[in-house]
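In: sequence and predicted structure below; questions after.
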Amino acid sequence: MNASDPSRLRPRLPSPLVPVADERFARRGLTLLLKREDLIHPDLPGNKWRKLAPNLRAAAGRPVLTFGGAYSNHLRATAAAGRLLGFPTLGIVRGDELAGRPLNPSLTRCAADGMRLQFTDRATYRAKNDPETLAALLARVRAPEDTYVVPEGGSNALAVEGCRELGRELAGAADVVAVAVGTGGTLAGLAAGLAPGQRALGVPVLKGGFLGREVRALQEAAFGGPRGDWTLDERFHRGGYARTDPALEAFAQDFEARHELAIERLYVAKMLFGVLTLAEEGAFPPGTRVAAVVTGGPDGLPQPSVSR
């Protein structure tokens, strides 16, 4: 086995699928299940494992450069993988105003895991997929010639292939599978792996209305065209990425108390809030089995403040 092969880390696969007794669903004739992707690996949980593992195999021990914001779960997972598997990591961080400040806890963890951080202005960051801009960034950070580049959020064709396994693990086990959507890769792969008659429901955690286009483009890159039955419900982002509000916080605390499960706020809580709202609206016929994908758990880092 190659020393940089992520299977050395002994992931827990398939991840557990756990039925949850929740009267808010039961009284409508619905079954709620949690797909515990957060239990795959302590340092590379959930969709981070699904998306990173195939990219790390392709990198084959070469330096890995990737992108993220100041609180990026993806940056932390990539840095952790580099530490655990012994390859160099470089992180391009959105926001050059952060360069002169002390690192926040998220970036501190990246640095402690050996990731070399480079801050860039937001205009350059937005253009990072342009070949000339990317080449200039690689030159600026003095990246080795054999550096392997992973896109923001880890979402590319290889990642989508990796997330298809999530859908295959759920084939026949649920009628609707809900997942939070950040960059689109997990939903694109999940939908492709589900069996006929199953539907994937994406709950975007940022506003803008562009994620449908992103999911379609990722499926085109991975499979040559659309795959599976999937939809998006754009109503539950709570104001945008990394935004929460008192209603979401109250919901998350209540869910935690009911089910003795710590809930990550920026992705998982928004998705679960959306699933419950849809159930209360009658969106799922009686008898529907709804699986909610827990893509990650709270990481012990301070959460962004609640907007009021």
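Out: Arrived safely, thanks for sending.
In: C-alpha from now on. contacts and neighbour counts both.
Out: OK.
In: tell me the SS of residue 201?
Out: Under DSSP: H, G, I helix; E, B strand; the rest coil, residue 201 falls in the strand class.
In: quick one, what contacts it?
Out: 176-179, 230-233 (C-alpha atoms under 8 Å, 6 or more residues apart in numbering).
In: can you tell me the closest non-neighbouring residue to it?
Out: Spatial nearest neighbour of residue 201, chain neighbours left out: residue 178 (4.5 Å); criterion: C-alpha to C-alpha, 6 or more residues apart in numbering.
In: buried only: go through the contacts of residue 201 for me.
Out: Buried members of those, counted by 16 or more other C-alpha atoms under 10 Å: 176-179, 230, 232.
In: take those and write them to a markdown table, including secondary structure and distance to residue 137.
Out: Output for the buried ones among the contacts of residue 201, formatted as a markdown table (DSSP: H, G, I helix; E, B strand; the rest coil; distance: C-alpha to C-alpha, whole Å):
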| residue | secondary structure | distance to residue 137 |
| --- | --- | --- |
| 176 | strand | 41 |
| 177 | strand | 38 |
| 178 | strand | 36 |
| 179 | strand | 32 |
| 230 | strand | 35 |
| 232 | strand | 33 |
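In: comparison target below:
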Amino acid sequence: MQVPSPLTELRDERLRARDVRLYLKRDDLISPDIPGNKWRKLKYNLIAAREQGHHTLLTFGGAYSNHIRATAAAGARYGFDTIGVVRGEEHLPLNDSLTRAVKHGMRLAYLDRTTYRRKTEPDVLAALADEFGDFYLLPEGGTNALALQGCQELPAEIAPDFDVLCCACGTGGTLAGLAAGLRPGQRALGFSALKGGEFLAGDVRRLQIDAFGAETGNWAIDVESHFGGYAKRTPALDEFVADFRQRHDVTLDWVYVAKMLHGVFDRVRTGVFPAGTAVVAVVTG
């Protein structure tokens, strides 16, 4: 595990022209199997599971869930059995994400979409306990109060002074935790990967209240950089990814990170980030 993760400053004429400094916090390099915010969200949950005497982790996700794959890898690394409850029906052969989860020893189960929507209700959880026995429950996406505590640690790893810390948003958990770790005067900016992501603001507030007892108020969410919605892409986004690879030799995840960084550069171009601003963008992997 590479923690703290590397911090690198981008050299880019588009930044120099606007007198903006941009650093990449390379959380994607923490681990090839448990990268970025996945590790930070799992860290304190794994400690809690061990302290509570659990030997099995159970979590939920879609068929392409990076969280399911990371949970499987973490379980294999730290000695937990793992169960991944997947939304929908089984499809064979398994896709790459689920194949890698199984290779790490994860047992897969499936819930029809109607039941999956009720996955946190007591009768559904009781049925899973009847089938699999005792387990430590990790929520879909890994976002809970303990996950926020892990994400809260990231800002302290950044030595240079900065003004804005940016990240991609799926559930809002990473943003909620990062904002809680900032120093006075700094702010966090999340970029929703979902179309219609306005609801995330309420989720972030609730997550912070649950984890820390109050909301921090030092964050905002961009809801316009989704490129059509979750896991959707456009030629403009693909062009940005290819250009970024050519300029900086970094291949961006287009589902989350590329949309976030496109939004960052758009703010640089339009002057939303004024001259003299120092920005850190978290590459979650």
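Out: Ah, there it is. None of the values given here were measured: they were computed from a predicted structure.
In: give me the TM-score for these two chains.
Out: Here the TM-score for the pair of chains, by TM-score structural alignment, normalised by the length of structure 2, is 0.94; 281 aligned residues with a C-alpha RMSD of 1.4 Å.
In: ok, so of the buried ones among the contacts of residue 201 of structure 1, who is nearest residue 214 of structure 1?
Out: The closest of these to residue 214 of structure 1 turns out to be residue 232 (C-alpha to C-alpha; 11.7 Å).
In: structure 2: which residue goes with the closest one?
Out: Counting by TM-score structural alignment, residue 232 of structure 1 lines up with residue 221 in structure 2.
In: again with residue 103 of structure 1
Out: Checking TM-score structural alignment: residue 103 of structure 1 goes with residue 94.
In: same thing with residue 248 of structure 1?
Out: Per TM-score structural alignment, residue 248 of structure 1 is aligned with residue 237.
In: and what of residue 117 of structure 1?
Out: Superposed on structure 2 with TM-score structural alignment, residue 117 of structure 1 falls opposite residue 108.
In: please, which helix or strand holds the closest residue to its match other than its chain neighbours?
Out: Once flanking residues are discounted, residue 108 of structure 2 sits nearest to residue 84: 4.9 Å by C-alpha to C-alpha, 6+ apart. Using DSSP states H and E, residue 84 of structure 2 sits in strand 81-87.
In: related to what we said a few turns ago, what about the match of residue 117 of structure 1, distance to residue 73 of structure 2?
Out: Noted for residue 108 of structure 2: a distance of 14 Å to residue 73 of structure 2, by C-alpha to C-alpha, to the nearest Å.
In: so which helix or strand takes in residue 195 of structure 2?
Out: For residue 195 of structure 2, there is no host helix or strand (DSSP H and E).
In: can you pull the contacts of the residue nearest to it when sequence neighbours are not counted?
Out: The shortest distance from residue 195 of structure 2 to any non-neighbouring residue, by C-alpha to C-alpha, 6+ apart, is to residue 229 (4.3 Å). Neighbour list for residue 229 of structure 2: 193-195 [criterion: C-alpha under 8 Å, 6+ apart].
In: out of the residues you listed, who has the most neighbours?
Out: The most neighbours of any of the contacts of residue 229 of structure 2, using other C-alpha atoms under 10 Å, belong to residue 193, which has 29 neighbours.
In: measure the residue nearest to the spatial centre of structure 2 to residue 191 of structure 2 for me?
Out: Central residue of structure 2 (C-alpha atoms, centre = their mean): residue 37, 4.6 Å from the mean position. Residue 37 of structure 2 sits 15 Å away from residue 191 of structure 2 when distances are taken as C-alpha to C-alpha.
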